[in-house]
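Peer 1: following is a predicted model, sequence given first.
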Amino acid sequence: MVSGGRFSVLSRLPAAIVRAFLVILLVGLPSALLGSGTFDSTLIIALAAIFAALFTFIEYSAISPSMVEFRDAPPFNRARFAGLFAIVFCLVMIFQDAASPSRITVIFQMTGAAVGEVIDLPYSPVRLMVLMMPEDTDPALLAQLRSAAGLSYLIALLSVIGFIILLRLQRWPRRDDVFNVWVNLPTFDPTAGGDVVKRLQRDGRFNIILGILLPFLVPVALTLLLSLGAPISLQSAHTLIWTVATWAFLPASILMRGVALTRVADMIAMQRMKARDRVGAGPLAGA
């Protein structure tokens, strides 16, 4: 058992190293392309990248993760990382257009501006993000924020839609593979009480509702924090990039989790029905 466990850990090391490197690339992308500014900010970004990489490496190299869900049930985490990376990259391109414009940054800026104008409707999440800024904000920065928010929101929606399509095409979780609840849902305790299917369905629906509401709630919460004097500077490009990225990615991630939990609940319910059918057909088959 010990040798098998060691072999299992060693077999996961290359993939864990690659994932840790990709996390470092994601965290350091804004600083690499826009510049980090002061030495303190560079140090903070480096420490954040190292911490995130170590966490990712440990979670994906261990026999069972402690926090990362659906580790062995792709494409859940792959779809989430791809969506976040696309959001951060597009935001960097939009904000880089103001500092050092190029053909690529102009394309991203024009695309974001067009999407932002279409989505910037009364009471829409994009409009709430723009209204979150102080009244004396530079109009050029507001235009950048509108473009960034609109494009990020569109990418988040496409990520969720693409994830649902992948689940349908791959019949996730796959029927021919063993779905280990202990490994893929480390924070879920099946023995906590109550029916597992009902709990998964309840958690899935809650996550779906929360994911839909968060794009509206986050700007309101940030506005409240700013009014209370929270030390948050939204004039910095780096702060805006991670604020908008979190605002767009977090609801999409929670929505994906809700869909995934609902699918797992349906899988368990289907397996229960098949087991009952086999037990019910047993005496008749023996007769």
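Peer 2: Structure received. Because the structure is predicted, anything quoted here is derived from the model rather than measured.
Peer 1: going forward, measure contacts between C-alpha atoms and count neighbours the same way
Peer 2: Will do.
Peer 1: what helix or strand is the residue nearest to the spatial centre of the chain on?
Peer 2: Central residue of the chain (CA atoms, centre = their mean): residue 253, 3.7 Å from the mean position. Taking DSSP states H and E as the definition, residue 253 sits inside helix 237-286.
Peer 1: can you name the residues in contact with stretch 144-157?
Peer 2: Here stretch 144-157 makes contact (CA atoms under 8 Å, 6 or more residues apart in numbering) with 83, 86-87, 90-91, 94-95, 109, 111-117, 119-120, 126-127, 129-130, 240, 244-245, 248-249, 252.
Peer 1: and the helices in this protein?
Peer 2: In the chain, the helices defined using DSSP state H lie at 2-34, 39-61, 76-99, 103-119, 125-131, 139-170, 181-184, 196-227, 237-286.
Peer 1: between the ones you listed, which one is closest to residue 70.
Peer 2: helix 181-184 (4.0 Å; CA to CA).
Peer 1: count the neighbours of residue 217 for me.
Peer 2: 15 (other CA atoms under 10 Å).
Peer 1: what distance do you get for it to residue 248?
Peer 2: Counting by CA to CA, to the nearest Å, the separation of residue 217 from residue 248 is 12 Å.
Peer 1: now residue 171
Peer 2: In terms of CA to CA, residue 171 sits 27 Å off from residue 248.
Peer 1: more crowded one of these two?
Peer 2: residue 248 (27 against 12).
Peer 1: before we move on, back to that, do I have it right that the residue nearest to the centre of the chain meets residue 80?
Peer 2: Yes - counting by CA atoms under 8 Å, residue 80 is a contact partner of residue 253 at 6.2 Å.
Peer 1: give the contact list for the closest residue to residue 108 other than its chain neighbours.
Peer 2: Residue nearest to residue 108 in three dimensions, not counting chain neighbours: residue 94, with 5.8 Å by CA to CA, 6 or more residues apart in numbering. Under the criterion of CA under 8 Å, 6+ apart, the neighbours of residue 94 are 105-106, 108-109, 112, 144, 147-148.
Peer 1: residue 245 now?
Peer 2: Residue 245 neighbours (CA under 8 Å, 6+ apart): 84, 87-88, 91, 152.
Peer 1: want to compare, so here's the second one:
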Amino acid sequence: MIFRLTSAVVRAILVVLLIATPSMLLPGVTSDATQIVALIAIFGAALTIFEYASAYPGLVEFRDAPPFNRIRFISLFASVFLLTVIARGQIVPTVITDFVTAVGALIGYVLDFPYSPVRLMVLMLPDDTPIQDQLTVRTAAGMSYLISLLSLVVFLMVLRVQRWPSRSGSFNVWVNLPTFDPTAGGDVVARLERDARFNVALGFLLPFLIPAVIKSASDLFGSVTLQNSQTMIWTVTAWAFLPASLFMRGIALGKVADMIARKRRQSYSASEEKPSCQPV
């Protein structure tokens, strides 16, 4: 119980650090923005403590199946931190900010080809957006998209090496998939495989759909501007992180389906090999 509570508190501190990173590193943050960030950080910390301190399932999937959520958190934190460094370099340039900005600019330039997600992200901006802001968004989009791709590569390598999730011990579907109801009807394996394919397909399409939807919505609700540093950081991070997260969820659901199917085959083979009792 003490270990579970300590682990929950440590995770809550990391969540607070993640949410507060842009406000702590960016200069000129207003007091109103600081208060809003503090409120969101408190809410996120409370939710994390309640989720990980409890032995019962809540909202977080794969809670007891590391390193799924750890890879996602590291990817999210790296994206927020590096985009904050890029945004800070526009106001207070240093050697570190110039280096990160140069790397992001190179990545954005390489990924900025016709119909690419990075190109669509830049085209989402209003036509009167200054060229410097367009370059900043392209730099941030390239950096964030590269981080999401690297997180997918790392996750696939971990699955390959650790044979996740079976090697980590018993996999509790009730705890790790709280939103999945095994009794809802139909074969569990078929439903998991269907959800896995849907998540992978949606993760592939989202980087293209999000800019198109925002661009279409701007005609009704006004142009979308990313000139505010914190708005740019969280928008670009969500644009790259959500598809990668759906990709990882789809791959994980596919692995769980394979594990359940393999356990079934082993159980069927054991029952067939067991000698039947014959009356004498």
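Peer 2: Good, I have the coordinates. Please read these numbers as outputs of a predicted model, since none were measured by experiment.
Peer 1: can you say which of the helices of the first structure is nearest to residue 190 of the first structure?
Peer 2: Judging the helices of the first structure by CA to CA, what sits closest to residue 190 of the first structure is helix 196-227, at 6.1 Å.
Peer 1: buried ones in that closest one?
Peer 2: Judged by neighbour count using 16 or more other CA atoms under 10 Å, the buried positions of helix 196-227 of the first structure are 196-197, 199-205, 207-208, 210-211, 214-216, 218-220, 222-223, 226.
Peer 1: how about stretch 27-47 of the first structure?
Peer 2: 27-31, 34, 36, 45-46.
Peer 1: these: which two are farthest apart?
Peer 2: 34 and 46 (14.9 Å).
Peer 1: of the buried residues of stretch 27-47 of the first structure, closest to residue 273 of the first structure?
Peer 2: The closest of the buried residues of stretch 27-47 of the first structure to residue 273 of the first structure turns out to be residue 27 (CA to CA; 45.4 Å).
Peer 1: distance of that closest one relative to residue 215 of the first structure?
Peer 2: In terms of CA to CA, residue 27 of the first structure sits 22 Å off from residue 215 of the first structure.
Peer 1: also residue 169 of the first structure?
Peer 2: Counting by CA to CA, the gap from residue 169 of the first structure to residue 215 of the first structure is 28 Å.
Peer 1: likewise residue 278 of the first structure?
Peer 2: Relative to residue 215 of the first structure, and taking CA to CA, residue 278 of the first structure is found at 46 Å.
Peer 1: residue 52 of the second structure matches what in the first structure?
Peer 2: In the first structure, residue 52 of the second structure lines up with residue 60, judged by TM-score structural alignment.
Peer 1: tell me how many other residues crowd the closest residue to its match other than its chain neighbours.
Peer 2: Excluding the flanking residues, the one nearest residue 60 of the first structure by CA to CA, 6+ apart is residue 16, at 5.2 Å. For residue 16 of the first structure, the tally of surrounding residues (other CA under 10 Å) stands at 22.
Peer 1: so the spatially closest residue to residue 244 of the first structure that is not a sequence neighbour versus residue 236 of the first structure, what's the distance?
Peer 2: Nearest non-adjacent residue to residue 244 of the first structure, counting by CA to CA, 6+ apart: residue 149, 6.2 Å away. Distance, residue 149 of the first structure to residue 236 of the first structure, by CA to CA: 15 Å.
Peer 1: more neighbours: the two, which one.
Peer 2: When neighbours are counted by other CA under 10 Å, residue 149 of the first structure and residue 236 differ, and residue 149 comes out ahead with 33 against 10.
Peer 1: buried sites along stretch 248-268 of the first structure?
Peer 2: For stretch 248-268 of the first structure, by 16+ other CA under 10 Å, it's 248-267.
Peer 1: please apply the same query to stretch 42-50 of the second structure.
Peer 2: 42, 44-49.
Peer 1: mean deviation, it versus the first structure?
Peer 2: On superposition with the first structure, the mean distance recorded for stretch 42-50 of the second structure (mean CA distance after the TM-score superposition for the first structure) is 0.8 Å.
Peer 1: and that stretch, how far from the chain's centre?
Peer 2: Offset of stretch 42-50 of the second structure from its chain centre (CA atoms, centre = their mean, to the nearest Å): 18 Å.
Peer 1: what's that stretch in contact with?
Peer 2: Contacts of stretch 42-50 of the second structure (CA under 8 Å, 6+ apart): 5, 8-9, 11-13, 15-16.
Peer 1: any of those residues buried? List them.
Peer 2: The buried subset of the contacts of stretch 42-50 of the second structure (16+ other CA under 10 Å) comprises 8-9, 11-13, 15-16.
Peer 1: mind putting those in a markdown table, distance to residue 57 of the second structure included?
Peer 2: Formatted as a markdown table, those follow (distance: CA to CA, whole Å):
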| residue | distance to residue 57 of the second structure |
| --- | --- |
| 8 | 14 |
| 9 | 17 |
| 11 | 17 |
| 12 | 17 |
| 13 | 21 |
| 15 | 19 |
| 16 | 22 |
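Peer 1: farthest pair in those?
Peer 2: Across those (CA to CA), the longest gap, 12.4 Å, separates 8 and 16.
Peer 1: what's residue 122 of the first structure aligned with over in the second structure?
Peer 2: So, by TM-score structural alignment, residue 122 of the first structure is matched to residue 114.
Peer 1: what's the neighbour count on its match?
Peer 2: When neighbours are counted by other CA under 10 Å, residue 114 of the second structure comes out with 9.
Peer 1: next one: it from residue 92 of the second structure, what distance?
Peer 2: 33 Å.
Peer 1: what range does stretch 91-105 of the second structure cover in the first structure?
Peer 2: Going by TM-score structural alignment: stretch 91-105 of the second structure matches residues 99-113.
Peer 1: ok, now stretch 233-241 of the second structure?
Peer 2: The aligned range for stretch 233-241 of the second structure is 241-249, by TM-score structural alignment.
Peer 1: in the superposed pair, what's the mean gap between that stretch and the second structure?
Peer 2: Stretch 241-249 of the first structure sits 0.3 Å off on average (mean CA distance after the TM-score superposition for the first structure).
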